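Pasting the sequence and the predicted coordinates here, then a few questions.
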Amino acid sequence: MKKHGICSKAGLVAIGVGLFMLLTFGQSSSASAKTTQQSVASFNKVKVNLVSNDLKITTGDHFSVKTTNDKRLKPRIEVKDGTLQIKASKKQAQANQHNKWATVEITLPKGQQLENLEYQNVNGDLYVDQQEIDKANLESNTGSVKIKRSTINQGSTVSLDNGGLTITKGRLEGGVFNLKNGNLQMHNVSQRGTTKISNKNGDNEVIGANRKSGYALKTNNGTNKLFKKTTDDHQLTQKSKNSNQLSLTNENGDNTIKE
């Protein structure tokens, strides 16, 4: 009986120590976060390579970058030849641990157009609002991408391994979107040229589509819905010779297009 009492006390001590360590380290991580905002020289291109930060691109009064990070893990920021370059520090790359408070916010003056947006992230979300971009190349291992009230003029390439893609109230001039594990949502987006969307495991949904455009829906395991047509057949098409084409290809999930 005494041994049992000793074991019970030891277990309680171990639990207490574990809880203390969890709370202590959790508090120290958030407590060490530091927010800094700096004005930067004007730029018309953005190149981002991050490991564990969320990134937001929005409009404001002037060119600036705001970061919230553990002060030891602040990404490197510089403008070179008109390109804003943001790269994860070596320590951050080694840590490779996502914190919801670790963020980077890029602000451009209203009306400033981006010639190119290159984005690579291991573990973090991307949010783009009120931007006009000539070309975008977006890659993410784990994280969602949200694009709102923005225009991408010359096509775009998006590759997401584990995360969803949401585009609302914008315009696309063609593009290629590849998702491996996540849903795609396009709401009230005008589309010109050829846009190809491929998904391995997730639903594709387009709302606010133009009936005059051409569509090709294909799924190996799911339902195709094109306006008022619904079928469990693998493929459904409309106006294949139209100059504006939207293609939805899915391995495991539904394709839905609505007005």
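Noted; the coordinates are in hand.

switch to C-alpha atoms for all contacts and neighbour counts from now on
Noted.

Tell me which other helices or strands whichever helix or strand E105 is part of touches.
Assignment of secondary structure by DSSP states H and E places E105 within strand 103-109. Judged by 3 or more Cα pairs under 8 Å, 6 or more residues apart in numbering; DSSP states H and E, strand 103-109 is in contact with strand 54-60, strand 64-70.

closest one to E205 among these?
Proximity of the helices and strands packed on strand 103-109 to E205 was assessed by Cα to Cα; the nearest stretch is strand 54-60, lying at 23.9 Å.

Show me the helices in this structure, by range?
For the chain, the helices defined by DSSP state H cover 2-31, 90-95.

Most tightly packed of the ones you listed?
The highest mean neighbour count among the helices of the chain, using mean count of other Cα atoms under 10 Å, belongs to helix 90-95: a mean of 14.

what does that one contact?
With Cα atoms under 8 Å, 6 or more residues apart in numbering as the test, helix 90-95 has contacts from 51-52, 72-75.

hmm, back to that, so which of the helices of the chain gets nearest L84?
Proximity to L84 (Cα to Cα) singles out helix 90-95 among the helices of the chain, at 18.7 Å.

Distance to G155 for the helices of the chain - can I get that in TSV?
Output for the helices of the chain, formatted as TSV (distance: least, Cα to Cα, whole Å):
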stretch	distance to G155
helix 2-31	39
helix 90-95	30
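
Nearest to G60, out of these?
Among these, helix 2-31 comes nearest to G60, with 27.3 Å by Cα to Cα.

quick check: angle from that closest one to strand 64-70?
Interaxial angle, helix 2-31 versus strand 64-70 (axes from the mean of the first three to the mean of the last three Cα atoms, to 10 degrees): 160 degrees.

just to revisit the earlier point, buried residues in the strand holding E105?
For strand 103-109, the buried set under the neighbour-count rule, 16 or more other Cα atoms under 10 Å, comprises 103-108.

Also stretch 32-43?
By 16+ other Cα under 10 Å, the buried positions in stretch 32-43 come out as 33-35, 42-43.

Determine how far the last residue of that stretch lies from the first.
End-to-end distance for stretch 32-43, by Cα to Cα, to the nearest Å: 31 Å.

okay, now the one to match up with it:
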Amino acid sequence: MKILAKIGAAFLTIGLVMGVIGSLNSVLKPTEIVAGRPRIIRNHDKVYQLDEFRSINIDTKNLDVDIVDGSRYEVKVISNRTNSGVNVTEKNGELTVQQTSRHDFGNFGFALAAHRESKIVITVPTVDKELTEINYQSNNADLFLDGLKVRQIDFAAANSDLDLLDTEVSGSVKVQMNNGDLDVQNSRLNAATLALRNGSLKLVDGEVHNLGAELNNGDFEAHATKFTGKNKISNQNGDNELSGADKTLGYRLRNKYGDNMLFGAESGQIMSHKWTGENQIELVTYNGDNTVE
């Protein structure tokens, strides 16, 4: 009986705690500290309805940016500040988005209270037309592309991630990242030149033509990805891994300190497979393993 009583008391306590949480969550608002005092964070979103644009230039400090396919040309600044510090202009088919002041995300509040993420969302129809270019510069903000057709991407950032989903790049891709990861899923890349100092590169369910990637500290992964042309991945400190690889392609694996595994065979510093073919992939790492399977 004592055991049953303890179990009942425990369930009663849990019920009371959940009730208190529900009540608090309905009345508490996310807060931030301003001049040493708490202040309720309010929504100050701003929407820009624009004429057609095909080129996008972005310079952001620490507001993440999403560029997605949609039914209209629009920029939405999701912010908790009265002045978002974001300037939006469109001229002659060229969109420019610039963040002039940093957002302070050091908010103090209860975890139970919902807190929206401040960001910039750009919507552009690309069903029949492709964007000519996306130029992106940032100190500390991520870029997410979804459902786009674009001719050229130029990405330069200090501490940022880049994610591509269902995106086609017909011209070229140039990426320079100091600290951040690059994830590409169900997308097509052409003539991509990628330089990642501290970060990983991941390709999933896509197509790549003439890829040149240099990684300093990070892993390279490609899963069920179609490679054409001449492709080379150079890694200083990290592993290179291809899974679901096409055996009709040419492969060459090289490393200094690590293992090479090519379709079940294992060897030392250099391995090759049909290297004279038209479509080739070369994996090079100084301190890491190369795996193709």
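Perfect, I can see it now. Please read all numbers here as calculations on a predicted model, not as lab measurements.

quick one, what contacts L95 of structure 2?
53-57, 88-89.

how far away is it from A156 of structure 2?
As judged by Cα to Cα, L95 of structure 2 and A156 of structure 2 stand 18 Å apart.

Over to L16 of structure 2?
Distance from L16 of structure 2 to A156 of structure 2, by Cα to Cα: 51 Å.

Out of the two, name the residue with the larger neighbour count.
Each of L16 of structure 2 and A156 has its neighbours counted (other Cα atoms under 10 Å); A156 has more, 18 against 12.

Surely that one is in contact with Q137?
Yes. At 5.0 Å, A156 of structure 2 counts as touching Q137 under the criterion of Cα atoms under 8 Å.

Kindly present the buried residues of stretch 32-43 of structure 1 as TSV, with separate columns for distance to T256 of structure 1.
Output for these, formatted as TSV (distance: Cα to Cα, whole Å):
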residue	distance to T256 of structure 1
A33	42
K34	44
T35	42
S42	41
F43	39
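
Now, those residues that are in strands?
Among the buried residues of stretch 32-43 of structure 1, the members found in strands (DSSP state E) are 33-35.

How many neighbouring residues does G214 of structure 1 have?
Using other Cα under 10 Å: G214 of structure 1 sits among 18 other residues.

do the same with V292 of structure 2
By other Cα under 10 Å, 22 other residues sit near V292 of structure 2.

which residue in structure 1 lines up with it?
Residue correspondence to structure 1 (TM-score structural alignment): V292 of structure 2 is matched to I257.

likewise E74 of structure 2?
Per TM-score structural alignment, E74 of structure 2 is aligned with S64.

cool, L165 of structure 2 as well?
Mapped onto structure 1 by TM-score structural alignment, L165 of structure 2 lines up with D129.

ok, so what distance separates its match from Q235 of structure 1?
Distance check for D129 of structure 1 against Q235 of structure 1: by Cα to Cα, it reads 34 Å.

Can you tell me which residue is spatially central in structure 1?
The centre of structure 1 sits closest to V145, judged by Cα atoms, centre = their mean, with a distance of 2.0 Å.

which residue in structure 2 lines up with that one?
By TM-score structural alignment, V145 of structure 1 lines up with L182.

So that match is in contact with R197, correct?
No. L182 of structure 2 is beyond contact range of R197, at 11.4 Å (criterion: Cα under 8 Å).

Now list whatever residues contact both of the two.
Taking Cα under 8 Å, 6+ apart as the contact rule, L182 of structure 2 and R197 touch no residue in common.

Residue in structure 1 paired with H273 of structure 2?
Match for H273 of structure 2 (TM-score structural alignment): Q238.

Neighbours of its match, how many?
16.

check contacts around it.
Contacts for Q238 of structure 1 (Cα under 8 Å, 6+ apart) come out as 214-216.

if you set the cut-off to 6 Å instead, what comes out?
Q238 of structure 1 sits next to 214-215 when contact means Cα atoms under 6 Å, 6 or more residues apart in numbering.

where's it relative to G174 of structure 1, distance?
18 Å.

now N244 of structure 1
For N244 of structure 1, the distance to G174 of structure 1 (Cα to Cα) stands at 9 Å.

Now for these two: what residues contact both?
Common neighbours of N244 of structure 1 and G174 (criterion: Cα under 6 Å, 6+ apart): 192-194.

and of these, the nearest to K9 of structure 1?
T194 (67.8 Å).

In three-state terms, label I14 of structure 2 for me.
Recorded secondary structure, I14 of structure 2: helix (DSSP: H, G, I helix; E, B strand; the rest coil).

how many neighbours does it have?
Neighbours of I14 of structure 2 under the rule other Cα under 10 Å: 12.

Next: the one 3 residues further on.
V17 of structure 2 is flanked by 12 other residues according to other Cα under 10 Å.

do K61 of structure 2 as well
21.

From V77 of structure 2, how far off is it?
14 Å.

Check A265 of structure 2 too.
In terms of Cα to Cα, A265 of structure 2 sits 53 Å off from V77 of structure 2.

same thing with R102 of structure 2?
Counting by Cα to Cα - R102 of structure 2 and V77 of structure 2 are separated by 14 Å.

list the contacts for Q97 of structure 1?
Shown in contact with Q97 of structure 1 (Cα under 6 Å, 6+ apart): S52.

Show me just the buried residues among the contacts of L95 of structure 2.
53-57, 88.

against structure 2, where does stretch 198-215 of structure 1 fall?
The aligned range for stretch 198-215 of structure 1 in structure 2 is 234-251, by TM-score structural alignment.

For the matching stretch, which residues meet the burial criterion?
Residues 234-242, 245, 249-251 are the ones in stretch 234-251 of structure 2 that count as buried (16+ other Cα under 10 Å).

the more surrounded of A265 and V77 of structure 2?
Neighbours around A265 of structure 2 and V77, counted as other Cα under 10 Å, are more numerous at V77. The numbers are 23 against 11.

Next up, the contacts around the more buried one.
V77 of structure 2 neighbours (Cα under 6 Å, 6+ apart): 45-46, 120.

thought Q152 of structure 2 was touching G171?
Yes. Judged on Cα atoms under 6 Å, Q152 of structure 2 makes contact with G171 at a distance of 5.2 Å.

And these two? Which one has more around it.
More crowded of Q152 of structure 2 and G171, by other Cα under 10 Å: Q152, with 24 against 15.

Relative to F43 of structure 1, how far out is the alignment partner in structure 1 of the more buried one?
Mapped onto structure 1 by TM-score structural alignment, Q152 of structure 2 lines up with N116. Using Cα to Cα, one gets 10 Å for the distance from N116 of structure 1 to F43 of structure 1.
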